[in-house]
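J.: This is a predicted model, with the sequence first.
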Amino acid sequence: MHRRTVLNVLATASVAALSLAALPTPALAAAPRLSGIDITGSSLGPDISLSYTNGKPASIKDFHGKLVLLFFGFTQCPDICPTALSRAVEIKRLLGADGQRLQVLFATVDPERDTAPLLDAYMKAFDPGFIAIRGDKAQTARTAKDFKIYYSKVASGSSYTMDHTAITYVFDDKGAIRLALRHEQTAEQCAADLRTLLQTKPTSNFLKGLFQ
């Protein structure tokens, strides 16, 4: 091939490459920036096998139109659970009017001690709108397994405490699981993530494999 022809071909290819590079990539442009872990499309759950404190079976579907924050813990938790629930209170405040579209669910991993009256009182100490859910030992184990939650009874003096996963799952207003909020995230970061969910449609994420 003539030298001038080769140069012309290379020049044309370079211009084409630069033109393509200048175009926005739809997938990347549409991807929301989140502080939490995007688990959109994950097979976690997809629902809970527990009940409300009045004995009625609980379901994520009961909260269609709201964002649901699901946290597993126990009422005698000395630090992790109170911190997570206090953060949820602040998240709700930071969301302003959208805070009314937020529902917090607290699933106990200690049904032996966490009776319905105790759970109701514990929720009211943080926010009257927060809801506790519980089950027997088998139902608790099943739900924890469905959501890949670890928990274990640990002897402590004459009694015991519970070790458990400190993560908050977020469902969007259509009932689809979307996010895993880490315990170290600030209320501001979490609120920003929730605002993003309220404004975007779900798209499957490759990180979902970590939670399947």
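T.: Looks like it came in fine.
J.: Every contact and neighbour count from this point should use C-alpha atoms.
T.: OK.
J.: In three-state terms, label the spatially most central residue of the chain for me.
T.: Note on the chain: the residue nearest the mean C-alpha position is Y169, at 2.3 Å, using CA atoms, centre = their mean. Three-state call for Y169 (DSSP: H, G, I helix; E, B strand; the rest coil): strand.
J.: Contacts only, for it.
T.: Applying CA atoms under 8 Å, 6 or more residues apart in numbering to Y169 gives the contacts V68, L69, L70, F71, I177, R178, L179, A180, L181.
J.: And for M162?
T.: Contacts of M162 (CA under 8 Å, 6+ apart): F74, C77, V109, D110, Y151, S152, K153, V154.
J.: Which of those residues fall in strands?
T.: Y151, S152, K153, V154 (DSSP state E).
J.: do you know how far the third one is from M123?
T.: Put plainly, it is K153. 22 Å (CA to CA, to the nearest Å).
J.: Against that first model, consider the following:
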Amino acid sequence: MQKLAAASGGVAILALMGAMYYVTMGPDSDDRFAGCRSGAIAGGPGAIGGPFELLDANGQTVTDADVITEPSIVYFGYTFCPDVCPLDTARNAEAVDILADRGYSTTPVFISVDPERDTPEVVGDFAYNLHEKMIGLTGSPEQVKAASQAYKTYYKAQPAEDEYYLVDHSTFSYLVLPEEGFVQYFRREVGPEQMADQVSCFIDAM
């Protein structure tokens, strides 16, 4: 219980730290997605996201171009996460189903920040159990670090005497569009219906 409390508290603090990457301002009139955004992004959307190279559930090397083939909701977490990741990824999966009911095809993507334990098979099973369309990705420590840095996320494994260590990490979900790249982030408190509303707005504006 102490470990769980520490993890939850640590994630909350890190989420707040991650929020420093963003600022809330008025929409840019030249931005065709302005009507969909909940706030502007420091440095512009181009400051977040970009190319990555990771391993899929089959252990095959894939790039962002291979993965982001339709509007995608990207989340960085780890499969051994006791509380936050299951809730966040389940929310993302539910939003994908709501969007499907509305006629929008989207893909949930889960990128592990725990490459030591999250093998391709482990990540693949975790992702599929959450949603049949969810893509699970992992990689070498260097590959994971590069992807995390591209999306301005934070993660750090906590010291432990066994394999049951916790990993502090930021908890944003990212909407990424083919050809457009990153366009919007979602905080943990955003519900699946609200997420679906925003995602559909971006898709309509493409």
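T.: Structure received. Only a predicted model underlies this, so the values are computations on that prediction, with no experimental measurement involved.
J.: circling back to that earlier point, which one of the contacts of M162 of the first structure sits in the busiest neighbourhood?
T.: Using other CA atoms under 10 Å as the neighbour criterion, V109 leads the contacts of M162 of the first structure with 29 neighbours.
J.: Alignment lookup: it to the second structure.
T.: Mapped onto the second structure by TM-score structural alignment, V109 of the first structure lines up with V113.
J.: so its match touches F76, yeah?
T.: Yes: using CA atoms under 8 Å, V113 of the second structure is in contact with F76, at 6.4 Å.
J.: Now do the shared contacts for the two.
T.: Contacts common to V113 of the second structure and F76, judged by CA under 8 Å, 6+ apart, are S148.
J.: D88 of the second structure: which element?
T.: In this assignment (DSSP states H and E), D88 of the second structure forms part of helix 84-101.
J.: picking that back up, just the ones in strands from the contacts of Y169 of the first structure, please.
T.: V68, L69, L70, F71, I177, R178, L179, A180, L181.
J.: Which members of those are the farthest-apart pair?
T.: F71 and R178 (14.1 Å; CA to CA).
J.: Tell me where the first structure has strands.
T.: Here the first structure has its strands, by DSSP E, at 37-38, 51-52, 67-73, 102-108, 131-134, 151-156, 159-164, 167-171, 177-182.
J.: Distance to L85 of the first structure for those - can I get that in a markdown table?
T.: Listed next are these as a markdown table, based on distance: least, CA to CA, whole Å:
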| stretch | distance to L85 of the first structure |
| --- | --- |
| strand 37-38 | 19 |
| strand 51-52 | 18 |
| strand 67-73 | 9 |
| strand 102-108 | 9 |
| strand 131-134 | 11 |
| strand 151-156 | 18 |
| strand 159-164 | 15 |
| strand 167-171 | 10 |
| strand 177-182 | 13 |
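J.: out of these, which comes closest to K92 of the first structure?
T.: strand 102-108 (6.8 Å).
J.: list the contacts for the aligned partner of L55 of the second structure in the first structure?
T.: Superposed on the first structure with TM-score structural alignment, L55 of the second structure falls opposite S51. Taking CA under 8 Å, 6+ apart, we find S51 of the first structure in contact with P57, A58, I133, R134, G135.
J.: Filter the residues you listed down to just the buried residues.
T.: Buried members of those, scored by 16 or more other CA atoms under 10 Å, are A58, I133, R134, G135.
J.: Touching, the second one and G55? I think so.
T.: No: assessed by CA under 8 Å, I133 of the first structure is found out of contact with G55, at 9.1 Å.
J.: where's the residue lying farthest from the centre of the second structure relative to D101 of the second structure, distance?
T.: No residue in the second structure sits farther from the centre than E161, which is 28.9 Å out by CA atoms, centre = their mean. E161 of the second structure sits 46 Å away from D101 of the second structure, going by CA to CA.
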